[in-house]
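Colleague: sequence and computational prediction follow.
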Amino acid sequence: MKTLFAERRQLLLADLRVDEIPKLRRLVEQTTEMTMTKEQIADFIHEVVAAGCDPVAVGDDCWLVGDADLPPDECLAIQPTLDEIGRRYGDRDHLHFEIIDHLHSIGRVFAIDTQHKQSIN
């Protein structure tokens, strides 16, 4: 993971103007190299729910945090909390399907209306 982070940083630096480098340096310093572990998935989902979102699996290959379902002002207000949760747990892309499996296991699944889907086709 460190190698990938270093490669991304080098690519970004190569395309920057000299006056942008201090800004990028601050951004890199603020970025953690943490990655979420499989053991942290339940706690992560619990915190997202506690923040006011409704995370759900959509089928077997997608999941949603559930903030878009909130009224616009609540959705906007919750973003700093979600950002903080994301920073503490770190990158979770590598756990995409494990998160989906966890959401299924606790009954957080979006039910797709198959009758409506068939009538559209």
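Modeller: Yes, it's here. Note that the coordinates shown come from a computational prediction; the quantities given were computed from them, not determined experimentally.
Colleague: please count neighbours and contacts with C-alpha atoms only from this point.
Modeller: OK.
Colleague: what residues of the longest helix along the chain count as buried?
Modeller: Within the chain, and with DSSP state H defining each element, the longest helix by residue count is helix 72-89. In terms of neighbour count (16 or more other C-alpha atoms under 10 Å), helix 72-89 has its buried residues at I78, L82, I85, R87, Y89.
Colleague: before we move on, what about stretch 37-50?
Modeller: Under the neighbour-count criterion of 16+ other C-alpha under 10 Å, stretch 37-50 has I41, F44, I45, V48 buried.
Colleague: one more to weigh against that first structure:
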Amino acid sequence: MTKDEIEAFVATMIEAGSNIQAIGTIGYVVVEPVDPTDKEAYRRIALVSSAFGDRDHLKEDIIAYLHEIGRVVEIPKEPHTGLI
């Protein structure tokens, strides 16, 4: 997969039923369907994932794009406990 394919990848994952979202700025998830009872969605998501190929090298770019379009789960910051 190339950087130019990120938007198409995300759009195709959403069309397949994926609830693709960035997890803060550390990662993203693609496997969980919007409707967990949609067993066929798991197959569609897997097909899209394999069709676009390796994307590990684009992790940060995919996360940034997901932030741009508002598909992000923010990670709450831990309050400072004073412990070392």
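Modeller: It's in. Please read these numbers as outputs of a predicted model, since none were measured by experiment.
Colleague: for the two chains, what TM-score is obtained?
Modeller: Superposed pair, TM-score by TM-score structural alignment, normalised by the length of the second structure: 0.78. Supporting alignment: 79 aligned residues with a C-alpha RMSD of 1.9 Å.
Colleague: and the buried residues of helix 72-89 of the first structure, which two are the farthest apart?
Modeller: I78 and Y89 (16.9 Å; C-alpha to C-alpha).
Colleague: can you report how many residues lie near the aligned partner of H96 of the first structure in the second structure?
Modeller: Matched by TM-score structural alignment, H96 of the first structure corresponds to K59 in the second structure. A count of nearby residues for K59 of the second structure, using other C-alpha atoms under 10 Å, gives 17.
Colleague: cool, Q118 of the first structure as well?
Modeller: Quick note: Q118 of the first structure (other C-alpha under 10 Å) scores 8 neighbours.
Colleague: in the first structure, which spans are helices?
Modeller: Here the first structure has its helices, by DSSP H, at 2-14, 21-30, 41-50, 72-89, 96-105, 114-120.
Colleague: quick check: which of the ones you listed is nearest to W63 of the first structure?
Modeller: Closest among the helices of the first structure, using C-alpha to C-alpha: helix 96-105, at 6.0 Å.
Colleague: so stretch 6-18 of the second structure matches what in the first structure?
Modeller: The aligned range for stretch 6-18 of the second structure is 41-53, by TM-score structural alignment.
Colleague: how far does that stretch sit from its chain's centre?
Modeller: Centroid displacement of stretch 41-53 of the first structure relative to its chain, using C-alpha atoms, centre = their mean, to the nearest Å, is 12 Å.
Colleague: what does that stretch rub up against?
Modeller: The contact list for stretch 41-53 of the first structure (C-alpha atoms under 8 Å, 6 or more residues apart in numbering) reads 54-55, 65-67, 70, 78, 81-82, 85, 89, 99, 102.
Colleague: for stretch 107-120 of the first structure, same thing?
Modeller: By C-alpha under 8 Å, 6+ apart, stretch 107-120 of the first structure touches P55, V56, A57, V58, G59, L103.
Colleague: any chance of the buried residues of helix 72-89 of the first structure in TSV, plus distance to T3 of the first structure?
Modeller: As requested, these are exported to TSV (distance: C-alpha to C-alpha, whole Å):
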residue	distance to T3 of the first structure
I78	33
L82	27
I85	24
R87	20
Y89	20
